[in-house]
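Chemist: Provide a 3D model corresponding to the input given below.
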Amino acid sequence: MQFPEIWLRDNCQCKSCYLPQTRSRLPHGWHTKVQVRELSWCVDTQRLHIDWSDEHQSSFELSWLQARDFAPANRKRYLSDCYRPEPRHWSRQQYPQIQREFVYEELLQSDEALLQWLQQLAVYGLAMIRQAPLELNVLQTLCQRVGFMRRTTYGHEWHVSAQPGASNYAYLAQPLPLHTDMPYFEYKPSITLLHTLQQSDSPGGWNLLTDAFHVADLLRAEHPKAFQMLSETPVDWADIGSEKGLSFHNIWRAPVINLDVHGRYLRINHSVPQRDSHFSIPAEQVRPWYEAMALFVRLANEQACTFKTTPGDILTFDNLRLVHGRTGYDDTDRNVRHIVGAFLDWDIAYSRWRVLKQSLGYNN
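Modeler: Below you'll find the model as predicted:
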């Protein structure tokens, strides 16, 4: 096992350095000059004892050390088993192999089923739930099994149906192009849940879903200049209006493809109706951006899988990763499409995932 000295001193588990009931380190300085004076190992207690050059003493359990080993294999295991599962990107052709269905009542009753649903969402970004009651409180009950809903300017839940004078493009019966929800929020809702109460009997109303991380993979490999343009150019996303007595003017500036410091995907931003007419970049960069974006949209449509939900279905997907839409449909008094939507946040979902893994013995 590998452990830097300064890290061991910083993580001393004695009463003056660590508070067990809160599982937190107490402030005790940085000790950048402190060195190990003597090491000893107790076979009976399976503990490592250290005498430090500052006259301090530390003691560490073997199991605690093993879980925090700096060796590459152990760090990789921790990141995938405890931090977050490694996402697996998929193409349209791979969709039949990665799709998975869950039963609503089993998610309410079984921790194992709930864990597998969260695992599926984390790895593939998509899961279908079947046999949900045709009631208005279904998403609230499901979200409470995870933690709590994410409230937005549209409330805790919203209803997607054709509405005259609609305040949001999704409330229209016209075709809804591929998009992510609410790119105009810095802290964008992470997981979208769509509960079908009524489905249009018209030929339209088909769901469209694409793994936009896979689209980004294609751009990165085959069109690097377009990838660079979409990952470096900030775009103004905006939403102006009112809902349930609340007036709002939301703006967030971020590229279409968001990367972390290691070049890994953080989130995708894309919504034609919510892309502001303000475009705060040098004028000479505008046309290249449009050309790159046209390529992104073409690839996203080519990679889209299609299906049509039925009453009782709950479509759940990662809103940071997937782009979704639907075909247009006819809406009349006798032909109604009614979807109830809600959001969860990944912070809450990952927390529940870790707690379930621990309680079910996966991390033992």
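Chemist: could you use CA atoms for every contact and neighbour count after this?
Modeler: Noted.
Chemist: how about the longest helix along the chain, which residues are buried there?
Modeler: As assigned by DSSP state H, the longest helix anywhere in the chain is helix 286-302. Using 16 or more other CA atoms under 10 Å as the test for burial, helix 286-302 gives 289, 292-293, 295-297, 299-301.
Chemist: closest to His89 out of these?
Modeler: Using CA to CA, Ala300 comes nearest to His89 of the buried residues of helix 286-302, at 13.3 Å.
Chemist: pretty sure that closest one contacts Leu208?
Modeler: No: assessed by CA atoms under 8 Å, Ala300 is found out of contact with Leu208, at 10.0 Å.
Chemist: which residues are common contacts for those two?
Modeler: Listed contacts common to Ala300 and Leu208 are Leu178; contacts here mean CA atoms under 8 Å, 6 or more residues apart in numbering.
Chemist: against Gly328, how distant is the closest residue in space to Val336 that isn't next to it in sequence?
Modeler: Ranked by CA to CA, 6 or more residues apart in numbering and with sequence neighbours excluded, the top spatial neighbour of Val336 is Ser200, at 5.3 Å. As for Ser200, its distance to Gly328 is 10 Å (criterion: CA to CA, to the nearest Å).
Chemist: neighbour count winner among those two?
Modeler: Higher neighbour count among Ser200 and Gly328: Ser200, with 21 against 18, using other CA atoms under 10 Å.
Chemist: please generate a structure for the following sequence too, so the two can be compared:
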Amino acid sequence: MNGISSKVKVEFYEDSLLPKRQLKLQSAELTNQGRVLVVINDEKLQFPGEYLLRFCECAKCFSSACLSHIRSLSDLYKADLSLKSVTMSEDGKYIEYVATNDHSGRFTAEWLYNRRMTQQGWEERNAAVFLHKPCSWPVADKMHVEKATYSEVTETEMGMQKFINNLIKDGLFIITGTPDRRVADEFGEKTGLAPIMNHYGPNWIVENVPVPTNHAYSSYALDLHIDQAFLMHCPNIQLLHCMTQSEVGGESIMSDGIRAANLLKERHPEYFHILTTLEINQKDVISHYNQQQYYVANRSPTIVLNKDGDPVKFMFNSVAQSSFFSGSPEQYEEYERATKAFVGLLNECSITFRNEPGDIMVFDNERVLHGRASYDKRYERKLEGWYLSWDMMHSRLRVSNIKTAQN
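Modeler: Alright, predicted model coming up:
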């Protein structure tokens, strides 16, 4: 896969994700309501005077070094300012305002149009900036997991975009051809996607040990689950780098929580209601090999909905679930019936495959539940694991999109 090197640096700012246009101001006036009315390319647009004062682009109000508006809101509100006048440049490239304290500033036609307060305007901005649009998996036997090589992802923008876009869409991606060594820190240095620290460290090794402090550090099968549901802010993205694979067993089992939850809502709406409203305790009471002791706890519904009522996050881990139940015996019986139905659907929606040495399985830890088949402990199975955040992943994709557009 050829493409722009990830090492290429470009100048960019907040507007860089938006389309480039030929724009010209045709008129500008200050209304009796204190708004600025402009016409740009025959389109009438209005901006509150308070908005233009708040986001003034002059050197006193805006720092070009940190690309941020630095004017004190306390000072701005204390002065109780409003606009006194607005004029347009003769060439139609910008407007200039004067405030009641004689402070002045200017805004280009591009700046104003990119911030137009219309439905078309905010939909265009949101589509360019907010990139998280997951898609439910198809039926299991039609699910295809996208792949790219380690060098493509870490060294080219096309590889990076393929990686992140498919991870957003499917919640699952495989990076192949990874060097035969621990690469978590190297991956972070190459991509800008640094491992997230928690009480298991910035990265860790998953392998069978004589006295495991976590059930994953054994050769037993693991039920479908998310990692660290006991944290208030559980890890967004998990990477598991297969360094050594058992000759017998150890296959990965993955399931799309979104598809399973939507099927639960369709087939058993009463169970869906229980799992989206009843809070369940999760905990990690652990003493690591370094003797540090931890008691981490969280409460959350099993299925978390967004503001539109769609399932987006799954706080489900039977090994980490606490026996402290906040409800009545009847509620617990209902919860078990609902959970049994949900687990059945997770298994129905699951796919099973075998990671080979050099594969990094990357998945949305809050959406795609993962499990493992048991393996013969006579054979070594060794994985390197670490977590990433969606914030940095989205940031990396925005920068990549800007680099691609400018080159």
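Chemist: coming back round to it: list the contacts of the aligned residue in structure 2 for the residue nearest to Val336 of structure 1.
Modeler: Alignment note: Ser200 of structure 1 maps to Ser246 in structure 2; criterion TM-score structural alignment. By CA under 8 Å, 6+ apart, the contact list for Ser246 of structure 2 reads 375-376, 379-381.
Chemist: name the SS class of Pro177 of structure 1, please.
Modeler: At Pro177 of structure 1, secondary structure determined by DSSP: H, G, I helix; E, B strand; the rest coil is strand.
Chemist: what residue in structure 2 is paired with it?
Modeler: Under the alignment (TM-score structural alignment), Pro177 of structure 1 maps onto Asp223 of structure 2.
Chemist: Val312 of structure 2 and Asn306 touch, don't they?
Modeler: Yes: with contact defined as CA under 8 Å, Val312 of structure 2 reaches Asn306; the gap is 6.4 Å.
Chemist: and the two? which has more neighbours close in?
Modeler: Neighbour tally, Val312 of structure 2 and Asn306, criterion other CA under 10 Å: the higher count belongs to Val312, 15 against 9.
Chemist: with structure 1 overlaid, how far apart is the one helix or strand that one maps to on average?
Modeler: Following DSSP states H and E, one finds Val312 of structure 2 within strand 311-314. Following the fit onto structure 1, the mean deviation recorded for strand 311-314 of structure 2 is 3.2 Å by mean CA distance after the TM-score superposition for structure 1.
Chemist: from the contact counts, what lies against that strand?
Modeler: Packing partners of strand 311-314 of structure 2 (3 or more CA pairs under 8 Å, 6 or more residues apart in numbering; DSSP states H and E): helix 257-267, strand 303-305.
Chemist: how about a markdown table for the buried residues of helix 286-302 of structure 1, with distance to Pro133 of structure 1 added?
Modeler: As requested, the buried residues of helix 286-302 of structure 1 are exported to a markdown table (distance: CA to CA, whole Å):
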| residue | distance to Pro133 of structure 1 |
| --- | --- |
| Trp289 | 45 |
| Ala292 | 43 |
| Met293 | 40 |
| Leu295 | 41 |
| Phe296 | 38 |
| Val297 | 36 |
| Leu299 | 36 |
| Ala300 | 33 |
| Asn301 | 32 |
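Chemist: tell me which of those residues is nearest to Ala122 of structure 1?
Modeler: Taking these together and measuring to Ala122 of structure 1 by CA to CA, the closest member is Ala300, at 20.4 Å.
Chemist: for the closest one, what are its contacts?
Modeler: 178, 210-212, 215, 323.
Chemist: distance-wise, check the aligned residue in structure 2 for it relative to Arg299 of structure 2.
Modeler: Aligned counterpart of Ala300 of structure 1 in structure 2: Leu346 (TM-score structural alignment). According to CA to CA, Leu346 of structure 2 and Arg299 of structure 2 sit 22 Å apart.
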